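Participant: Show me the folded form of this:
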Amino acid sequence: MTPAPDLSIKGTATIDGATLFAPLTLTLGAGQWTCLLGGSGVGKTTILRLIAGLDTGAVFTGQITAGDGAPMQDRVAYMAQDDLLLPWATVAQNVSLGARLRGKSVDLERRNRLIQRMRLQDHMTKKPAELSGGQRQRVALARTLLEDRPIVLLDEPFSALDARTRADMQDLAVEALQGRTVLLVTHDPGEAARLGQSIMVMTQQGLTPCEPPHAPAPRHVDDLETLETQGALLRLLREAVA
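Facilitator: The predicted structure is shown next:
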């Protein structure tokens, strides 16, 4: 894997002439987790898709650059809100989909290890229709982690999980993505307080930073600084819609 770069997205986006988000500058620290929160419809997913080079339905005026100057093509792994699993493929096949589409060999040992750590080893031969929503989300997360890319974009990757599994998967993701440049979009202030090394609240007017806790991620949910950051984020989110 190539070293993870820092990233910068600068610009504005419109849809049918209406402003989606005003001019902003979002910087992602190299090898760090940046958490992006905000109300629905302010453009958080659009930012992820712009970085990933995917269609957004919006007109973006600005630039997206990596600090090392290299193109981002083939350096980005993206996990969308929808799991996007192939309904006719098994869990094992869905997890290894990226390599299969590129015509490359699959690291079966690493794939199976990820599936086991996602607690899906008893479901490897099942199709998506046989899985719960949380299990499907874990399959999608395993597929993203298997890509082993230096830039990782996560759009509410833990939202369908129960509280215990969510915390377990957060811990696993932090471990598996050590050294990557990660942008996590979440609606959960507690999640951002646990995981973020940089935390931003997004509105249509721009970005407001929130000081993260000093402890390394993943942080204890009942740590005082974590709780204080969670509270500060909730206040910012409520002010944004007031």
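
Participant: CA atoms for contacts and neighbours, from now on please.
Facilitator: Fine.

Participant: buried residues in stretch 106-116?
Facilitator: Neighbour-count burial for stretch 106-116, counted by 16 or more other Cα atoms under 10 Å, picks out 106, 111-112, 114-115.

Participant: among those, which are in helices?
Facilitator: 111-112, 114-115 (DSSP state H).

Participant: if we can go back for a sec, for Pro209, state which of the buried residues of stretch 106-116 is nearest.
Facilitator: Distance to Pro209 across the buried residues of stretch 106-116 (Cα to Cα) is lowest for Leu114, with 33.4 Å.

Participant: Contact partners for the closest one?
Facilitator: The neighbourhood of Leu114, defined by Cα atoms under 8 Å, 6 or more residues apart in numbering, consists of 142, 146.

Participant: and the gap between it and Glu191?
Facilitator: 22 Å (Cα to Cα, to the nearest Å).

Participant: cool, and Gln73?
Facilitator: Computed as Cα to Cα, the Gln73 to Glu191 distance reads 29 Å.

Participant: quick one, which of the two is more surrounded?
Facilitator: The neighbour count for Gln73 versus Glu191, taken as other Cα atoms under 10 Å, is higher for Glu191 (21 against 9).

Participant: Distance-wise, check the more buried one relative to Ala66.
Facilitator: Look at Glu191 and Ala66: by Cα to Cα, they are 26 Å apart.

Participant: same question, Lys127
Facilitator: Distance, Lys127 to Ala66, using Cα to Cα: 38 Å.

Participant: can you redo the ones in helices among the buried residues of stretch 106-116 as TSV with distance to Phe21?
Facilitator: Output for those, formatted as TSV (distance: Cα to Cα, whole Å):
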residue	distance to Phe21
Arg111	38
Asn112	41
Leu114	37
Ile115	38
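
Participant: in stretch 56-64, what counts as buried?
Facilitator: For stretch 56-64, burial by neighbour count (16+ other Cα under 10 Å) applies to 56, 58-60, 64.

Participant: To compare against the first, here's the next sequence to fold:
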Amino acid sequence: MSRTVLLDCQNIWKLYGAGADKILASDPSPSLDDLKSANLIGAVRDASLQIMKGEIFVIMGLSGSGKSTLVRCLSRLVEPTSGHIQFEGSDLLGATDAELIEIRRKKMGMVFQQFALLPHLTVLENAAFPLDVQGVPRKVREERAREVIELVGLKGREDYYPRQLSGGQQQRVGIARSLVVEPDLWFLDEPFSALDPLIRREMQDEFIRLQNMLRKTIVFITHDFDEAIRLADRIAVMKDGAIEQIAAPEELVLNPATDYVAEFTRHVSRAKVIRVGTVMSDAIATDFAGDVAHDATVESIADAVESADTPHRVMREGRVVGQIDRKAVVDVLVGRM
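Facilitator: Here you go, the predicted model:
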């Protein structure tokens, strides 16, 4: 089934330094060496991607890879040096300042690593703040704010101030504030990286729960591959401002397009990303120990399958599509797959 493209980004460049426009006019694809010779920094280089409606699209890379700059170009917080961006079929780079303000107020939500809560406002007032800026009546905005506060698990803390909250709770307020406008497109720039590992895992679980309920279109930045594979439908890996590969997590691990992607994913546990449907065989057994979903990760079903003397049926939409046995699971666990 085809999916709707919500954001279409083609050949985006963001160069810093004098004469950036001139070098792209004379050479539409300058190399890193060309840019260095011209005393230019290629923060984003010839990036093209499409964000599908309802998906979680993760952009990842090491520090300085260009991922945050690219997302700021996609939202026009930073103006690209060249390229084309369409949002909902309209030219985002051609939008006027007034049109852009409306898009950001009503169609785009943003959450950054820094919570940026207003310390003199309560949780309720912080969550309702974007609607206050829009001039929404107080009763309406507070009703909506209470809904999203409950959604992110902070019901009962509406009258708390940020200083009275933990780091994870403050991040939830930031998420509530971005959700209150019901955005069509949600940008999250390393929102959990400042949290300790336990709270970070809890926030990832909360994020997955919210996405299962809301089905937002999300662009999520991280440098943590484990976080990426937990959350992403597709991942873009960046290096030196350029996109090395865009693929589902499983595809990145099994079929890296470049040596860099191969090295980037080398130490990832394959059982976390490989799906049952990839390693299943035809269903020829007559006795099955149980059922597993075709899109489950091998890690999630490993214990059950390994401890069984007979294969498990692999199910998809109520139909048997194959079987998986102990050997197939072990092959993945020990790296033979």
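
Participant: TM-score for the pair, please.
Facilitator: TM-score of the superposed chains, computed with TM-score structural alignment, normalised by the length of structure 1, equals 0.78; 219 aligned residues with a Cα RMSD of 3.0 Å.

Participant: Excluding residues flanking it in the chain, which one is nearest the aligned partner of Thr181 of structure 1 in structure 2?
Facilitator: Per TM-score structural alignment, the equivalent position to Thr181 of structure 1 in structure 2 is Thr217. Nearest non-adjacent residue to Thr217 of structure 2, counting by Cα to Cα, 6 or more residues apart in numbering: Gly54, 4.3 Å away.

Participant: Could you tell me where stretch 126-136 of structure 1 falls in structure 2?
Facilitator: Aligned by TM-score structural alignment, stretch 126-136 of structure 1 falls on residues 160-170 of structure 2.

Participant: Could you give the separation of that stretch from the chain centroid?
Facilitator: 24 Å (Cα atoms, centre = their mean, to the nearest Å).

Participant: Same check on stretch 314-327 of structure 2?
Facilitator: So, by Cα atoms, centre = their mean, the centroid of stretch 314-327 of structure 2 is 29 Å from its chain's centroid.

Participant: isn't Gln170 of structure 1 right next to Pro218, touching?
Facilitator: Yes: Gln170 of structure 1 is in contact with Pro218 according to Cα atoms under 8 Å; the separation is 7.3 Å.

Participant: Where do the strands of structure 1 begin and end?
Facilitator: Secondary structure of structure 1 by DSSP state E: the strands cover 7-15, 18-28, 33-38, 59-66, 76-79, 151-155, 181-185, 198-203, 206-210.

Participant: Using JSON lines, lay out the ones you listed together with distance to Val95 of structure 1.
Facilitator: Compiled in JSON lines, these are given as follows (distance: least, Cα to Cα, whole Å):
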{"stretch": "strand 7-15", "distance to Val95 of structure 1": "27"}
{"stretch": "strand 18-28", "distance to Val95 of structure 1": "27"}
{"stretch": "strand 33-38", "distance to Val95 of structure 1": "23"}
{"stretch": "strand 59-66", "distance to Val95 of structure 1": "28"}
{"stretch": "strand 76-79", "distance to Val95 of structure 1": "12"}
{"stretch": "strand 151-155", "distance to Val95 of structure 1": "16"}
{"stretch": "strand 181-185", "distance to Val95 of structure 1": "20"}
{"stretch": "strand 198-203", "distance to Val95 of structure 1": "29"}
{"stretch": "strand 206-210", "distance to Val95 of structure 1": "34"}
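
Participant: looking at the ones you listed, which is closest to Ser96 of structure 1?
Facilitator: With Cα to Cα as the criterion, Ser96 of structure 1 lies closest to strand 76-79 of the strands of structure 1, at 13.2 Å.

Participant: Ala176 of structure 1: how many residues sit nearby?
Facilitator: Residues near Ala176 of structure 1, counting by other Cα under 10 Å: 14.

Participant: go on, the one 10 residues further on?
Facilitator: A count of neighbours around Thr186 of structure 1, defined by other Cα under 10 Å, yields 22.

Participant: contacting residues for the closest residue to it other than its chain neighbours?
Facilitator: Using Cα to Cα, 6+ apart and skipping the chain neighbours, the partner closest in space to Thr186 of structure 1 is Glu156 (4.9 Å). By Cα under 8 Å, 6+ apart, the residues touching Glu156 of structure 1 are 80-81, 184-187.

Participant: show me what contacts Gln197 of structure 1?
Facilitator: Gln197 of structure 1 makes contact with 32-35, 212-213, 217, according to Cα under 8 Å, 6+ apart.

Participant: Which two among those are spaced furthest apart?
Facilitator: Using Cα to Cα, the contacts of Gln197 of structure 1 span at most 13.9 Å, a distance reached by Gln32 and Pro213.

Participant: So Leu120 of structure 1 is in contact with Gln135, correct?
Facilitator: Yes: with contact defined as Cα under 8 Å, Leu120 of structure 1 reaches Gln135; the gap is 7.5 Å.

Participant: Spatially nearest residue to Ile56 of structure 2 (excluding sequence neighbours)?
Facilitator: Closest residue to Ile56 of structure 2 apart from its sequence neighbours, by Cα to Cα, 6+ apart: Ile218 at 4.7 Å.

Participant: got a list of what the nearest residue to Gln204 of structure 1 once chain neighbours are set aside touches?
Facilitator: Leaving aside its sequence neighbours, Gln204 of structure 1 sits nearest to Phe21 (Cα to Cα, 6+ apart; 4.5 Å). Contacts for Phe21 of structure 1 (Cα under 8 Å, 6+ apart) come out as 12-14, 42-43, 203-206.

Participant: What residue in structure 2 is paired with Phe21 of structure 1?
Facilitator: Applying TM-score structural alignment, one finds that Phe21 of structure 1 aligns to Val44 in structure 2.

Participant: Same check on Met202 of structure 1?
Facilitator: Aligned by TM-score structural alignment, Met202 of structure 1 pairs with Met238 of structure 2.

Participant: How about the contacts made by the nearest residue to that match once chain neighbours are set aside?
Facilitator: Spatial nearest neighbour of Met238 of structure 2, excluding adjacent residues (Cα to Cα, 6+ apart): Gly61 at 5.0 Å. Applying Cα under 8 Å, 6+ apart to Gly61 of structure 2 gives the contacts 67, 222-223, 237-239.

Participant: ditto for Val314 of structure 2
Facilitator: 276-277, 280, 291-294, 320-324.

Participant: so which of those comes closest to Glu125 of structure 2?
Facilitator: Looking across the contacts of Val314 of structure 2 and measuring by Cα to Cα, the closest to Glu125 of structure 2 is Ala293, at 43.3 Å.
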